[in-house]
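In: coords below, sequence missing:
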């Protein structure tokens, strides 16, 4: 089968289209015929070698790239219930140190990392949901907010931030979204919007005197976002190295994503707004990485197979 892997570490030029054996599912696993794989920022830092330098994975000659995918189940391993061959699914690979990722014609995942694909979405649209949607949902779980509470989401027009605004609004939380596209933020439920270059703390406290109950920092603002939170509030970051000092009794969390098929199925039921900036064929993965690194995309790039 065809797959894109990183040979060594560096820029997009280290990505190679290779022929490798089709993987076989083991007990409790399924094999997916991948139709679409999303290109995410974590793919860029994996390819660059930054995760090796940070000690999060061991160096290897060939590194698999790609976390989330949509496709159809091609084969069931032993002891798998609840799925059938030919079923449309989405799934998440959350292991870093692997030789094959989602940028491949076939992928093997644990069955508990997979959920039925949304019937109303194409494979391309559905592929954008697992990594970013689960990151948003798991971050909100850490905050433990109730209906009526106030939440600041930084980087809210990004993939994680957009899902977080929409999920929180569906839960009755009053959301303040900071980002480039105020119209989009209002469309997914934000009560207030802040410009990307706003003084986040000052504006948040003007709109919510005393500060918001919690902040979800997807933009890596750290202490600048923490300053918008009231005393003894809650704070979550999803950006490595952006954990602020927990001043004023604020509880600071760092969300490290993990695969969860049941949570993914619940996200599917929410019918969230997906955004695809572009589609490219598998062999154009290097171009996709270059375009993502340039920034300014209104959604994710998806590789099609």
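Out: Perfect, I can see it now. Keep in mind it's a predicted model, so treat the numbers as computed, not measured. Numbering: from 1, shown residues only.
In: C-alpha only now, for contacts and for neighbours.
Out: Noted.
In: need the longest helix for this structure.
Out: helix 130-143 (DSSP state H).
In: neighbouring contacts of whichever helix or strand comes after that helix?
Out: Using DSSP states H and E, the helix or strand that follows helix 130-143 in sequence is strand 150-154. Strand 150-154 has contacts (C-alpha atoms under 8 Å, 6 or more residues apart in numbering) with 161, 164-165, 173-179, 204, 212-219, 221, 225, 228.
In: neighbours of residue 9, how many?
Out: Residues lying near residue 9 (other C-alpha atoms under 10 Å) number 21.
In: typo on my end, residue 2
Out: Neighbour count for residue 2, taken as other C-alpha under 10 Å: 17.
In: put this beside the first:
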């Protein structure tokens, strides 16, 4: 099979095409014919050694944890799916080596769900990591009907999905973004505010009494800006309704640090939202597999609205 790989930790320039044998399928796994693979910042951060020693990498390493594809073979004790099923998943294993930037990939049924019918292959590949991160972050801070939630980087891959999930739950969403993305956010149901100096004051104009919860999907000063905006800070022995995926210091300040987990039921929930017309994915760039390096450079610029995916 054809794949894109790295021979050692490196940069986008070190990605190259390889021919490898068909992946072996362990018990509890299925073999997928990949139709599209999502691109996430963690892909190039891991490739640069940024997750060492959190996650062990094996080489040659095929990046990619987001996949959408068709079941080609079913392993032992993997009866949840059959040949021909269209599925998608967040296929993060305990080590990084055999990822989704390939024509085929073996994946555990515990990390897969049926593809949402309402989304095409490229949109579907943009859901798993970002959608699970959004859903699990919102759940961690208990966002529900009647809440006002502040979402930082609301036009990005994770943020744009978090906006829609929160709106579907009946929450009011205030989302930070550059002015060029304000109309995009309004279309998702959020009230946009420009990030940067004076952000707290702009949020107060929209929510004079503060917000019930806040989600940081960008890092930097987002946690510190959010804390005084929360209606209720952490009480003695409790935690604030504040979560971050980008600032590990959030726990010392009373909030939650979220590291997304593969979860088939959560993927099914996201697919149901999509099929109900409550969740869609804006794909900013869909590039062929052989242009993975270009996709990484676009991701590194940090200005993508929605998602970047690779088509296979």
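Out: Yep, that arrived. Since the model is a prediction, treat every value here as computed from it, not as a measurement.
In: quantify their similarity with the TM-score.
Out: Taking TM-score structural alignment, normalised by the length of the first structure as the basis, the two superposed chains have a TM-score of 0.92; 298 aligned residues with a C-alpha RMSD of 1.6 Å.
In: now do the longest helix of the first structure: which range of the second structure does it align onto?
Out: Mapping helix 130-143 of the first structure onto the second structure (TM-score structural alignment) gives residues 128-141.
In: the stretch 101-250 of the second structure: strands as residue ranges?
Out: With DSSP state E, counting those that start in this stretch applied, the stretch 101-250 of the second structure shows strands at 104-108, 112-114, 148-152, 172-177, 191-194, 213-216, 242-244, listed in chain order.
In: helices or strands up against the fifth one?
Out: Think strand 191-194 of the second structure. strand 172-177, helix 182-188, helix 199-206 (3 or more C-alpha pairs under 8 Å, 6 or more residues apart in numbering; DSSP states H and E).
In: need those in a markdown table (columns: distance to residue 116 of the second structure and mean neighbour count).
Out: Below are these laid out as a markdown table (distance: least, C-alpha to C-alpha, whole Å; neighbours: other C-alpha atoms under 10 Å):
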| stretch | distance to residue 116 of the second structure | mean neighbour count |
| --- | --- | --- |
| strand 172-177 | 25 | 26 |
| helix 182-188 | 19 | 17 |
| helix 199-206 | 35 | 15 |
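In: quick one, which of the ones you listed is nearest to residue 301 of the second structure?
Out: Proximity to residue 301 of the second structure (C-alpha to C-alpha) singles out strand 172-177 among those, at 15.1 Å.
In: the closest one: average distance to aligned residues in the first structure?
Out: On superposition with the first structure, the mean distance recorded for strand 172-177 of the second structure (mean C-alpha distance after the TM-score superposition for the first structure) is 0.9 Å.
In: in the first structure, what stretch matches that strand?
Out: The counterpart of strand 172-177 of the second structure in the first structure, using TM-score structural alignment, spans residues 174-179.
In: what lies in contact with the matching stretch?
Out: 147-158, 165, 168-169, 185, 189-196, 200, 204.
In: the residues you listed, buried ones only, as a ChimeraX selection?
Out: Applying 16 or more other C-alpha atoms under 10 Å to the contacts of stretch 174-179 of the first structure, the buried members can be selected in ChimeraX as follows:
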select :150,151,152,153,154,155,156,157,158,165,168,169,185,189,190,191,192,193,194,195,196,200,204
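In: quick one: distance of the match of helix 130-143 of the first structure to the chain centre.
Out: Centroid displacement of stretch 128-141 of the second structure relative to its chain, using C-alpha atoms, centre = their mean, to the nearest Å, is 8 Å.
In: hey, which strand is longest across the first structure?
Out: strand 29-39 (DSSP state E).
In: can you list the residues that contact that one?
Out: Contacts for strand 29-39 of the first structure (C-alpha under 8 Å, 6+ apart): 23-25, 66-78, 80, 102-111, 123-124, 127-128, 288-289, 292, 300-305.
In: show only the entries of those found in helices.
Out: Reading helices off the contacts of strand 29-39 of the first structure with DSSP H, I get 123, 124, 288, 289, 292.
In: who's in contact with the third one?
Out: For residue 288 of the first structure, the contact set (C-alpha under 8 Å, 6+ apart) comprises 39, 280, 301.
In: now the buried members of those residues.
Out: Buried subset of these (neighbour count, 16+ other C-alpha under 10 Å): 39, 301.
In: how do the contacts of residue 288 of the first structure look in the second structure, which are kept?
Out: Of the contacts of residue 288 of the first structure, the ones still in contact in the second structure (both residues aligned by TM-score structural alignment, their matches' C-alpha atoms under 8 Å) are 39, 280, 301.
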